[in-house]
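J.: have a look at this prediction, sequence included:
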Amino acid sequence: MSKLRGKTAVITGGATGIGLATAKRFIADGAFVYIMGRRQDALDAALSELGVDARAVQGDVTKAEDLDRLFETVRAERGRVDVLFANAGIGIPAPLGQITPEQFSQTFDVNVRGTLFTVQKALPLMQDGGSIILTGSTTGVMGTPGLSIYSATKAAIRNFARSWAHDLVGTGIRVNVLSPGPTKTPGLDSLADTDEMRQAIFDSLIAATPVGRMADPAETAAAAAFLASEDSSFMTGSEVFVDGGYAQV
């Protein structure tokens, strides 16, 4: 496949889960991919899977200097960004009554502030035909017990795409939201402290998903590849759910 041949893609949160699966898919479709993540060991492990068509930049999306270093590296080596997948995000479970100021600040800093400035700092390297993909979530349109702060950040991401689609009129740059449902990722695993709790979460998610199973990250990556390519050339401000029907029926 060559739908992204010659393209330069940047993926934040690209060392594991959906980000890593998407990096693999973009490379298979012909792109050169930069991945960013906070943990150097995870980045090194990802690069061992991705091969010569990938480059890793260690950094935190909440730190302006790290984002500047990322995009300066891309500018110096490739000159442009054709596809930006602003995927970095965290979720800290806490029900109302137990939410701390630190949890609130950390989640909004990574998911909302980090997404905003990732996109804003990439824009000077983007041009007509560019595609911006933001990672949303089914939680952005649903009530989810214990995850109200995370859910609120994903609702904000959805409105970013709607508003930025207006801001980008005339540039030829598109922006869309990719919203996964229950997906087998390290992030989902981290929501539970024990194997029993983890299995209980998985069982409840599967029971609520019409497809009857959880997604593999590669399935979400396939949708990201669609949004990155010219196959989605008439889409901007949209939200694409890859959720097995979880938030749809």
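T.: Now that the structure is in, tell me what you want to look at. Numbers count the residues shown, from 1 in each chain.

J.: from here on, just use CA atoms for contacts and neighbour counts.
T.: OK.

J.: next up, the contacts around Phe71.
T.: For Phe71, the contacting residues are 121-122, by CA atoms under 8 Å, 6 or more residues apart in numbering.

J.: beyond the strand or helix carrying it, next helix or strand please.
T.: When secondary structure is defined using DSSP states H and E, the element that contains Phe71 is helix 64-77. The first helix or strand that comes after helix 64-77 along the chain, using DSSP H and E, is strand 83-86.

J.: show me what that next one is packed up against.
T.: Based on contacts counted as 3 or more CA pairs under 8 Å, 6 or more residues apart in numbering; DSSP states H and E, the elements that strand 83-86 packs against are strand 8-12, helix 114-122, strand 131-135.

J.: quick revisit: relative to strand 8-12, how tilted is the helix holding Phe71?
T.: Counting by axes from the mean of the first three to the mean of the last three CA atoms, to 10 degrees, helix 64-77 points 160 degrees away from the direction of strand 8-12.

J.: can you map out the helices along this protein?
T.: Along the chain, the stretches classed as helices by DSSP state H are 17-28, 40-50, 64-77, 101-108, 114-122, 148-167, 186-189, 195-207, 217-228.

J.: pick the most buried one from the ones you listed.
T.: Neighbour counts (mean count of other CA atoms under 10 Å) averaged over each of the helices of the chain peak at helix 17-28, with a mean of 25.

J.: contacts for it?
T.: The set of residues that contact helix 17-28 without belonging to it, under CA under 8 Å, 6+ apart, is 1-2, 4, 9, 11-14, 32-33, 35, 46, 50, 53-54, 87, 184-187, 217-218, 220-222, 224-225.

J.: against that first model, consider the following:
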Amino acid sequence: MSDRLDGKIALITGATQGIGLATAKLFAAQGAHVYITGRDAEALKSAHNAIGANVTCIQADSTQITDLDHVFEQIKTEAGRIDVLYANAGGGTLLPLGQITEQQVDETFGLNVKALIFTVQKALPLLVSGSSVILAGSSASIAGTAAFSVYSASKAAVRNLARSWILDLKGTGIRVNVLSPGPVRTPALLGYAGDDPAQQQGMIDYLGTLIPMGRVAEADEIAKAALFLACDDSSFVNGAELFADGGMAQA
């Protein structure tokens, strides 16, 4: 099937690379008109070229409330509604206990929690009955990870937001679910190993040994999981966390 999002309006934040970009490509191919956001104008231009048709790019920083206001005002004017919202923008840095800084906590929770909260809240007037909200989680939220506690805690917060919001949204027909990948071969993941391709591959190979499927995911595999949550195939899935982690946090 190639039309599971036919005529839908989708917004994916932080979609200039990695999982967000792969998902935007898939949603557009499945018939949606996709709005994507990103901080960098050149990266947005490159993403636009990669996606092709059915895409509108908006330069915005999800941590800035005024930027979010601009995003939703543009979508309201041009499309009038949102059928699928994927709050995908996020990230984190590595620091072990004893070296955690106030800046790291503020930046990580600012992007992964505060920005996500206001992305969804400001989208509410445009979300229609039957719409799907997908929150970017992580398998790190349920598993201890050395030097990654702040990021992991922020993703645990995302999980509870979904549980709580489905109660707030009872009767609206709006679904909220969490999509939690494990390690995915993206520029963000490779960046943790620095610029040396050999070190990057070594990290990928090592992570593969920790995953029951024996490898890390590709971004388009996570995009397919997002498509399931976005379309009517998951019409009775609400408040759930879908792990796409090859079994890493499940064993």
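T.: That came through fine. Computed from a predicted model, the values in this text were never measured in an experiment.

J.: so after superposing, what's the score?
T.: Comparing the two superposed chains by TM-score structural alignment, normalised by the length of structure 1, the resulting TM-score equals 0.98, with 249 aligned residues with a CA RMSD of 0.9 Å.

J.: mean per-residue distance, the helix holding Phe71 of structure 1 versus structure 2.
T.: Once fitted to structure 2, helix 64-77 of structure 1 is off its aligned match by 0.5 Å on average (mean CA distance after the TM-score superposition for structure 1).

J.: so where is that helix in structure 2?
T.: Matched against structure 2 by TM-score structural alignment, helix 64-77 of structure 1 falls on residues 65-78.

J.: kindly report the same for stretch 216-223 of structure 1.
T.: When structure 2 is aligned by TM-score structural alignment, the counterpart of stretch 216-223 of structure 1 is residues 218-225.

J.: mean offset of the matching stretch relative to structure 1 (after superposition)
T.: With mean CA distance after the TM-score superposition for structure 1, stretch 218-225 of structure 2 averages 0.4 Å from its match.

J.: need the residues that contact that stretch.
T.: If you take CA under 8 Å, 6+ apart as the criterion, stretch 218-225 of structure 2 is touched by 18-20, 22-23, 26, 179, 181, 184-186, 242, 244.

J.: next, the contact list for Gly136 of structure 1, please.
T.: Listed by CA under 8 Å, 6+ apart, the contact partners of Gly136 of structure 1 are 154-155, 157-158, 177-180.

J.: possible to save the residues you listed as TSV with distance to Asn111 of structure 1?
T.: TSV is the format used below for the contacts of Gly136 of structure 1 (distance: CA to CA, whole Å):
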residue	distance to Asn111 of structure 1
Lys154	8
Ala155	11
Ile157	8
Arg158	12
Val177	13
Leu178	14
Ser179	14
Pro180	15
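
J.: for Leu147 of structure 1, state which of those is nearest.
T.: Lys154 (10.7 Å; CA to CA).

J.: wait, Ala9 of structure 1 touches Asp29, no?
T.: No. Under the criterion of CA atoms under 8 Å, Ala9 of structure 1 makes no contact with Asp29, lying 11.3 Å away.

J.: more neighbours: which of these two?
T.: Between Ala9 of structure 1 and Asp29, counting by other CA atoms under 10 Å, Ala9 is the more crowded of the two (26 against 18).

J.: quick one: contacts for that one?
T.: Shown here is Ala9 of structure 1, whose contacts under the criterion CA under 8 Å, 6+ apart are 26, 31-34, 81-85.

J.: rerun that using 10 Å as the cut-off
T.: 23, 26-27, 31-35, 54, 74, 80-85, 130-132, 228 (CA atoms under 10 Å, 6 or more residues apart in numbering).

J.: His48 of structure 2 now?
T.: If a contact means CA under 10 Å, 6+ apart, then His48 of structure 2 has 16, 21, 24-25, 36, 42, 54-57 as its contacts.

J.: greatest separation within the residues you listed: which pair is it?
T.: The farthest-apart pair in the contacts of His48 of structure 2, when distances are taken by CA to CA, is Glu42 and Asn54, at 18.8 Å.

J.: circling back to that earlier point, distance to Ala94 of structure 1 added to the helices of structure 1, as CSV?
T.: As requested, those are exported to CSV (distance: least, CA to CA, whole Å):
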stretch, distance to Ala94 of structure 1
helix 17-28, 23
helix 40-50, 27
helix 64-77, 28
helix 101-108, 8
helix 114-122, 21
helix 148-167, 8
helix 186-189, 15
helix 195-207, 15
helix 217-228, 25
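
J.: relative to Phe71 of structure 1, how far out is the most far-flung residue of structure 1 relative to its centre?
T.: For structure 1, the C-alpha farthest from the mean C-alpha position belongs to Gly97; by CA atoms, centre = their mean, that distance is 28.9 Å. Between Gly97 of structure 1 and Phe71 of structure 1 the distance is 40 Å, computed by CA to CA, to the nearest Å.

J.: likewise for Leu47 of structure 1?
T.: In this structure, Leu47 of structure 1 and Phe71 of structure 1 are separated by 19 Å, where distance is defined by CA to CA.

J.: how far does the helix holding Phe71 of structure 1 sit from the chain's center?
T.: Using CA atoms, centre = their mean, to the nearest Å, the distance from the centre of helix 64-77 of structure 1 to the centre of the chain it belongs to is 19 Å.
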